[in-house]
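1. Provided below for reference: sequence and predicted model.
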Amino acid sequence: MNQPVRTLDVQQFIDAERFSPCQWLILILCFLVVAADGYDTAVIGFIAPSLVKDWGVDRSALGPVMSAALVGLGVGALIAGPVADRLGRKAMLVLSVVCFGAWSLVAAHAQTIGELTALRFLTGLGLGAAMPNAVTLMSEYAPARLRGVAVNAMFCGFSCGVVAGGVASAWLIPHAGWQSVLTVGGIAPIVLAVPLALLLPESVQFLAVRPGKQAQIARILKRIAPQAQLNDLRFVGAQTQESTQGQYALAIILSGHYLRRTLMLWIAYFMGLLIYYLLASWMPMLFKDAGFSDKFAALMTSLFPLGGVLGNLCAGWLMDRFNANRTIVGTYLLAGVLVLIVGRFVGSPMLLGALIFVSGMAITAAVVSMSAYAASLYPTEGRATGVAWMLGVGRVGGVASAFVGAALVGLGWSFGEVFGLLAVPAVAAAFALYTIGNCRSEYTDAERAAGATAQSH
């Protein structure tokens, strides 16, 4: 008589094992992808003064160039999510890294503002596709007890990439011109694509819902736990509702069961990026308008992303040990309080610097933590799409920040008034996320088993 085939839930297997060298490799590779993303996203700001000088154009003419990559980021994220849920996270990640690297190389040879704008948009498509797939892959390989800190640690690569862009620009531009900065931003991702293709495993959760992938899953799980006995097992992913089976990924995240959380995530991420990009882009000018020197403005502004590195790790640690939803809601509320306070201490440089640093911790942590949280709210078949569309729609907030900042500065708003206004979107983001966490009836036991552990506390 044939013995019944035993099944093994791959996510439960990952949750039960220690964080292995294989998972450290995934974290490092995804960190490098996000670092390359940060470099290529921010690089246009570093080369802008040289463009003005070399091409003899007004600073206002660089507006389309500065925003082109952000628009591409949004479009790339919207397209890449559904494709990744069909073709796989690894395949889409490798293709996107090659894409933004190649277009950055081509952009180094641009001769006009129009050419550079178009090429930056194409670079943004690859950048937008890379981020959600790195988030999804890392979240699916991180044990539930470490998921928040692992994904947030991966996101620290973005700030490191921005810093690397600034350091590289300071050395390369005087020696080899602004084109060399874009060239480095093209070569590095293409080189990185090689170890990604050779060493990065495909998501076992993605493979578990695809037929004929059992042997491949066993090989990957052996990399995580070499001592595990995996013979005569059938590997399964987290069970999802029957209503989602066979649906396109976008249809899943917009279905009646998931629509509310999807819309609330979009609102919260939009508001978060509106705050982040408005401060990151306009803070130097606000400091200058307040009477500070260019050097002081640059120093104070650099404290904002620097605080984000520490904030990401702290928020990830709190998400893993307490309720993820309440952690992010509380972080947004803290950000709202801090931006209200910052504007009141313009006359005290030391205290102002400390407040800018702490504000960077709170605002960056709140925005970054939403990626790990969003990944926990969707089934495997729609996870990459759910994360990608949140990132894509949120980029509209980043683009809108340029216009909002320009309008406020044009109206003569002071440093304190601009910071104070940003408390409104911070509270709006907190409320949107609170409505998700406050409706526990939306979550099933199967979803919790799939990784939405944050909702079970």
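-> Nice, thanks for sending it over.
2. CA only for contacts and neighbour counts going forward, please
-> Will do.
3. gap between the residue nearest to Leu93 when sequence neighbours are not counted and Ala35?
-> Among residues not flanking Leu93 along the chain, Ala130 sits closest, at 5.3 Å (Cα to Cα, 6 or more residues apart in numbering). The gap separating Ala130 from Ala35 is 11 Å, by Cα to Cα, to the nearest Å.
4. Between the two, tell me which one has more neighbours.
-> Shown here are Ala130 and Ala35; by other Cα atoms under 10 Å, Ala130 has more neighbours (33 against 25).
5. Alongside the first one, take a look at this:
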Amino acid sequence: MDDKPTGVPSTPKYAWTILAIVFFLSIVLPMQWFSCPPLSANIFETYGLEGAARADFGLLMSYVAITALIAAVVAGPLANRLGHRIVLIVAGICLIAGCAIAALSGANFGILLASRIITGIGVGLCAVSASSVIAMWFPGKTRATAMAIWSTWVPVGMLIVFNGAPIVVNAFGIHVLWWIICALAIIATLLVAVFFRAPREDEAEISVQTSSLKSALPFLKSRQLIALGIAWLGFNYVNYCFVTFNVDFFQTGMGMNQSIAALIGSICSAAGIIAPLFGAVSDRINKNRKYLMIVVGCVGLLIAAAVGFQNATLSFWLFIIFQILGNSILVATCRPMAPMIVGRGGATAVTYALAAVTILQYIGQMLVFIPGQVIDAFGYTAQTAWMAVAPVAFVALVASFFIKPKKEEE
């Protein structure tokens, strides 16, 4: 599992500048991506949604996830051919266009949907390229911390827009909000265009030279990477199930009022914000033992799944505590593991590995309709959790043990 011979600086100073630039662009994306949920009433009123309004409203989120998945598929080849700087600039341009189209949509819901499709392209391109850039710039001793910091891009963006959007919209209207996000997107894209650069060979622990997919394929077929992909897919399925149904469960299953349910739900959903803490812990663990952090995260996920959707007080608090721990630990440790596994294959192998991780993330999130159907049939009960959630968490846990390197790699 060695990446490249020693002699590389600990962490290049400019790596932190790159992280700041990429992180700024990254957090503006979920500000636009998640601008609709806190403004559902405003959108219903502005766009005259009636009848199957909630189904129509759901498309605003689904379209982003679907196009992000498609963009993630092509992001690897594009970055390998054009470079990460170009891909990130294109992601920024898509975000700018998505914001501007939404701001100019007036009361036309079809135009608003089109804006979400374009925004989703930016989300998918950035998710792959940003994580690859950070993996290239940061050596193994600080990579988990850096990637964990970047991995907070969605919860940070969500917190900003969930708390700021209602204030802006109540004062100036919904379209002004999208113009503000558009302005931030322009600034973020310009920063990438002016200050971004790829690391020099002497600055990178992993070779920055690109190669063909064929030459990278032997590294991508690694047993460890496949196991990591299964664990990551399972985590995203289980965690997105919690994110999607928590607030409804807290209200209908636990009898909480809407404000308390939303507060606890937001805390669980934004648990990834504490991921840098676990990233720092991972950076202090021997590289051949880092996989144990993923095992621990999957154990937390399985416990949360096993006690989920039960209205007993003890079960409820175990559910909250362990889903927060599982979420934050796995967000902090899974992505950094990919470049560690395939690092000997250089920049191309790392980019394709992280593209695969991103694709699996969106696939896991898209499968959340499965527990939704089980909840419709059985309600919020232990039976629901054990049927639709816990088995997937168990598979993720089993897969996590296979991330351990072979003895000859230790």
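-> Received the coordinates, thanks. Owing to the predicted nature of the structure, the values given are computational and were not obtained by experimental measurement.
6. before we move on, what SS does Ile28 of the first structure have?
-> Under the three-state scheme (DSSP: H, G, I helix; E, B strand; the rest coil), Ile28 of the first structure adopts helix.
7. residue in the second structure matching it?
-> Alignment note (TM-score structural alignment): Ile28 of the first structure maps to Ala20 of the second structure.
8. now swap in Met264 of the first structure and tell me
-> Mapped onto the second structure by TM-score structural alignment, Met264 of the first structure lines up with Ala227.
9. Run a quick neighbour tally on that match.
-> Ala227 of the second structure has 20 neighbouring residues, counting by other Cα under 10 Å.
10. Same question for Glu417 of the first structure.
-> 15.
11. cool, and the one 5 residues further on?
-> Other residues within reach of Leu422 of the first structure, judged by other Cα under 10 Å, total 23.
12. Next one: it from Ala118 of the first structure, what distance?
-> Going from Leu422 of the first structure to Ala118 of the first structure by Cα to Cα gives 32 Å.
13. what does Arg260 of the first structure give?
-> Plainly put, Arg260 of the first structure is 36 Å away from Ala118 of the first structure if you go by Cα to Cα.
14. Assess the claim that the match of Met264 of the first structure and Leu397 are in contact.
-> No. If you go by Cα atoms under 8 Å, Ala227 of the second structure and Leu397 don't touch, sitting 9.9 Å apart.
15. Can you show me the helices along the stretch 51-200 of the first structure?
-> 63-87, 89-107, 113-141, 147-176, 178-199 (DSSP state H, counting those that start in this stretch).
16. in the second structure, what residues pair with the first one?
-> It refers to helix 63-87 of the first structure. By TM-score structural alignment, helix 63-87 of the first structure lines up with residues 58-82 in the second structure.
17. And the last one, by the same measure?
-> Here helix 178-199 of the first structure aligns to the second structure at residues 174-195, judged by TM-score structural alignment.
18. Quick check: which helices or strands does the helix or strand hosting the match of Met264 of the first structure pack against?
-> Using DSSP states H and E, Ala227 of the second structure sits in helix 223-252. Applying 3 or more Cα pairs under 8 Å, 6 or more residues apart in numbering; DSSP states H and E, we find helix 223-252 of the second structure packed against helix 258-269, helix 291-307, helix 313-342, helix 346-366, helix 390-401.
19. Output those as JSON lines; include the columns distance to Arg200 of the second structure.
-> Output for these, formatted as JSON lines (distance: least, Cα to Cα, whole Å):
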{"stretch": "helix 258-269", "distance to Arg200 of the second structure": "37"}
{"stretch": "helix 291-307", "distance to Arg200 of the second structure": "29"}
{"stretch": "helix 313-342", "distance to Arg200 of the second structure": "18"}
{"stretch": "helix 346-366", "distance to Arg200 of the second structure": "12"}
{"stretch": "helix 390-401", "distance to Arg200 of the second structure": "34"}
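20. mind checking which of those helices is nearest Ala100 of the second structure?
-> Taking Cα to Cα, helix 346-366 is the member of those nearest to Ala100 of the second structure, at 25.2 Å.
21. Please name every helix or strand in contact with that closest one.
-> helix 53-82, helix 109-137, helix 213-220, helix 223-252, helix 313-342.
22. out of those helices, deepest packed?
-> Neighbour counts (mean count of other Cα atoms under 10 Å) averaged over each of those peak at helix 109-137, with a mean of 25.
23. start and end residues in the first structure for it, please.
-> Per TM-score structural alignment, the counterpart of helix 109-137 of the second structure in the first structure is residues 113-141.
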